[in-house]
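>>> sequence unavailable; structure follows:
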């Protein structure tokens, strides 16, 4: 896929997720078939540029191009400065966050809260585009503030007039959070009116759903978020299905074990021992939730204080699943994609709206 002048493997993008899409996760998803991975959002507050968290979020060492960095804020000048700061440090695409529904973001009138102030949206977009000439600037939004205030089409027009090069739309309003179903009709309307690429986001949890969303919206690309947590191979599954119409078999136990262990090593190296162990816990939980004995395993694993103990617990858990050559079965329901044990006695994990 040619996207903003970059040749991508495919049109499957990793959604920016705070606390999730760090460099190890982005690199893993690209290895597993994602064409593009957008960083977790970086603050536009220059006072925080020197913080360990912000520096980690801006760390792209060894990352496969193109490097896409998402910035968040509500002040046009600060957003422009943030764009320049990140481009100077390697960003090749700057993405603007106007889609995050989190209360702590919206309370400072950033993220999806900005959709309530269309003139401010225009000022921010123009400031960022003008700040980094030659660097593509993209925008991620929701369909509107609430169900009676859907203004995605208005935002599209503002974005195009401001020089935004692509638009990602999560098919929910800010008020919806992650509840209900994604509004693919709204994304389709945006795509029909757009002169720039449109990326569809929301509830894309299986290869079949990916095909259905592309057909329903006409979108140029798909953005996948929560469905990739603990399941980064979803990108190769979707890529294969879109290309052939056939589903890949689920990964074998041995492969999942190997992917998780390699991911953990990257996390320990990236964050250091203490933070690495803490960050690893949520990823281990995502990889194992829904598998036989996982609830007791996660409870015990979350008490382990060291890398060695954490790794040993992971090894013991996967060895206890049985023959490493076996496949794990999946639930194909869009709202509950994930793992189940082979006798279907454990409920699968759900809530996978991107």
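That came through, no problem. In this text, all values refer to a predicted model and were calculated from it rather than measured experimentally.

>>> make it CA atoms for all contacts and neighbour counts henceforth
Fine.

>>> what's around residue 52, how many residues?
Other residues near residue 52 come to 11 when the count uses other Cα atoms under 10 Å.

>>> distance of it from residue 317?
33 Å (Cα to Cα, to the nearest Å).

>>> which ones are touching residue 305?
residue 277 (Cα atoms under 8 Å, 6 or more residues apart in numbering).

>>> could you pull out the strands in the stretch 201-350 of the chain for me?
221-224, 329-331, 338-340 (DSSP state E, counting those that start in this stretch).

>>> just checking, what packs against the last one?
With contacts defined as 3 or more Cα pairs under 8 Å, 6 or more residues apart in numbering; DSSP states H and E, the secondary structure elements packing on strand 338-340 are strand 329-331.

>>> all helices for this protein, in order.
23-31, 52-57, 76-88, 103-106, 118-131, 152-162, 184-193, 207-217, 234-244, 253-271, 273-288, 294-301, 307-320 (DSSP state H).

>>> and those helices as a markdown table, adding distance to residue 224?
What follows is these, written out as a markdown table (distance: least, Cα to Cα, whole Å):
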| stretch | distance to residue 224 |
| --- | --- |
| helix 23-31 | 11 |
| helix 52-57 | 19 |
| helix 76-88 | 24 |
| helix 103-106 | 21 |
| helix 118-131 | 24 |
| helix 152-162 | 20 |
| helix 184-193 | 14 |
| helix 207-217 | 9 |
| helix 234-244 | 9 |
| helix 253-271 | 19 |
| helix 273-288 | 15 |
| helix 294-301 | 25 |
| helix 307-320 | 26 |
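
>>> comparison target, given below:
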């Protein structure tokens, strides 16, 4: 049984990675429904929380059905991270996660996210400031290192465990790699197999199928998998992986009804939570994957992306179901 503090996550949990402008409550809702065991909010700026920035505060929204859930924060100042943690405590998540992995330039140049990978001593101090500011379990998500010449994840894991973190998620790339090339899981396995390490180690990077999930589980011995980009517009991946682990069989892909209904549910929550204009806009990134593999879908994808009001998008989704169901029936 994998546990983070007192949180039980089952034998081999599947985690939804925190993704900026993706891992919001509407997206998390459909992922939870489809088998995600632990989820995190989008990362939240410690400075933004202290300034009471509206966008940062809105990211604190969590719901009972999501539990267990972690709120992820980032920053490069010890005092700000401690103050942000105190604010997070009020919302009563199950854990607090620290982002030391975001490679985006606007975050890195502020000495936060993956920018902290250049200074392990600072990383330790920031982590310690968060641990001291909460009774909740504290976890960390990070990368192998800043670049090829500074893959320091083994030292990082030991030192962060020593100051009190309860789990570590490792993306198998350096900051310099961004999301390019193949994730290197060999160093993740070294951390997991280090006799000094006694906290759960979760691997992240390139898990995009049940087959690869099982291969990496067996080859690298991690305690669970964190899935990010492969879940965008395809929340079914969590249950597909679990089914493959249990039976060795590959579930058929979601049918058209499943895709349309899940897209509708996602859209409805998005509009309710963000308002019509922003809710419609931020759904656009998901449609390509929701309907991937359907021949001649491009005109409908264009209409979904260009739809300017909720009802227009719903009408297009209904039309998608009618048109492509008829085509599939004709092809039987």
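Sure thing, it's come through. A quick note: this is a predicted structure, and the numbers were derived from the prediction, not measured.

>>> let me see the TM-score of these two.
TM-score of the superposed chains, computed with TM-score structural alignment, normalised by the length of structure 2, equals 0.93; 326 aligned residues with a Cα RMSD of 1.8 Å.

>>> so which of the helices of structure 1 gets nearest residue 338 of structure 1?
Across these, residue 338 of structure 1 has its closest neighbour in helix 273-288 (9.1 Å, Cα to Cα).

>>> in the closest one, which residues are buried?
Across helix 273-288 of structure 1, burial judged by 16 or more other Cα atoms under 10 Å covers 276-281, 283-288.

>>> give the contact list for residue 217 of structure 1.
With Cα under 8 Å, 6+ apart, residue 217 of structure 1 has these contacts: 184-185, 187-189, 191, 200.

>>> quick one: which of those is most hemmed in?
residue 200 (31 neighbours).

>>> which residue lines up with it in structure 2?
Here residue 200 of structure 1 is matched to residue 203 in structure 2, going by TM-score structural alignment.

>>> for residue 17 of structure 1, same thing?
Taking TM-score structural alignment, residue 17 of structure 1 has residue 19 as its aligned residue in structure 2.

>>> repeat for residue 286 of structure 1
Match for residue 286 of structure 1 (TM-score structural alignment): residue 289.

>>> residues near the residue nearest to its match when sequence neighbours are not counted, how many?
With sequence-adjacent residues excluded and distances taken as Cα to Cα, 6 or more residues apart in numbering, residue 289 of structure 2 is closest to residue 233, at 4.6 Å. By the measure other Cα under 10 Å, the count of residues near residue 233 of structure 2 is 26.

>>> one more: residue 330 of structure 2?
Residue 330 of structure 2 has 8 neighbouring residues, counting by other Cα under 10 Å.

>>> gap between it and residue 324 of structure 2?
In terms of Cα to Cα, residue 330 of structure 2 sits 10 Å off from residue 324 of structure 2.

>>> and the most centrally placed residue in structure 2, how far is that from residue 273 of structure 2?
The structure's structure 2 has its C-alpha centroid closest to residue 17; by Cα atoms, centre = their mean the separation is 1.6 Å. Plainly put, residue 17 of structure 2 is 21 Å away from residue 273 of structure 2 if you go by Cα to Cα.

>>> do the same with residue 311 of structure 2
Residue 311 of structure 2 is 16 Å from residue 273 of structure 2, by Cα to Cα.

>>> I figured the match of residue 200 of structure 1 hits residue 167, correct?
No. Counting by Cα atoms under 8 Å, residue 203 of structure 2 does not reach residue 167; the two are 11.2 Å apart.

>>> quick one: contacts for residue 190 of structure 1?
Contacts for residue 190 of structure 1 were tallied using Cα under 8 Å, 6+ apart; they are 152-153, 156, 198.

>>> oh, I was asking about residue 120 of structure 1
With Cα under 8 Å, 6+ apart, residue 120 of structure 1 has these contacts: residue 114.

>>> residue in structure 2 matching it?
Match for residue 120 of structure 1 (TM-score structural alignment): residue 122.

>>> just residue 55 of structure 1 next, same as before
Match for residue 55 of structure 1 (TM-score structural alignment): residue 57.

>>> my guess is its match contacts residue 49. True?
Yes. Judged on Cα under 8 Å, residue 57 of structure 2 makes contact with residue 49 at a distance of 6.1 Å.

>>> looking only at neighbour counts, state which of those two leads.
More crowded of residue 57 of structure 2 and residue 49, by other Cα under 10 Å: residue 49, with 24 against 17.

>>> ok, now which ones touch that one?
By Cα under 8 Å, 6+ apart, the contact list for residue 49 of structure 2 reads 56-57, 84, 87.

>>> try residue 239 of structure 1
Contacts of residue 239 of structure 1 by Cα under 8 Å, 6+ apart are 10, 12, 33, 207.

>>> for residue 174 of structure 1, find the nearest of the helices of structure 1.
Across those (criterion: Cα to Cα), the nearest stretch is helix 103-106, sitting at 9.2 Å.

>>> that closest one packs against which elements?
Here helix 103-106 of structure 1 touches no other helix or strand, going by 3+ Cα pairs under 8 Å, 6+ apart.

>>> on that earlier part again, wait, the match of residue 286 of structure 1 sits on residue 235?
No. In this structure, residue 289 of structure 2 is not within contact of residue 235 by Cα under 8 Å, at 9.8 Å.

>>> would you turn the strands of the stretch 201-350 of structure 1 into CSV with mean neighbour count?
Formatted as CSV, the strands of the stretch 201-350 of structure 1 follow (neighbours: other Cα atoms under 10 Å):
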stretch, mean neighbour count
strand 221-224, 24
strand 329-331, 18
strand 338-340, 26
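
>>> and these as TSV, adding distance to residue 179 of structure 1?
Listed next are the strands of the stretch 201-350 of structure 1 as TSV, based on distance: least, Cα to Cα, whole Å:
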stretch	distance to residue 179 of structure 1
strand 221-224	16
strand 329-331	20
strand 338-340	18
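
>>> and residue 211 of structure 1, which of these is closest to it?
Of the strands of the stretch 201-350 of structure 1, the one closest to residue 211 of structure 1 (Cα to Cα) turns out to be strand 221-224, at 9.7 Å.

>>> hang on, the earlier thing: so who does the match of residue 55 of structure 1 touch?
When contacts are counted by Cα under 8 Å, 6+ apart, residue 57 of structure 2 is found next to 48-49.

>>> count the neighbours of residue 23 of structure 1 for me.
Neighbours of residue 23 of structure 1 (other Cα under 10 Å): 24.
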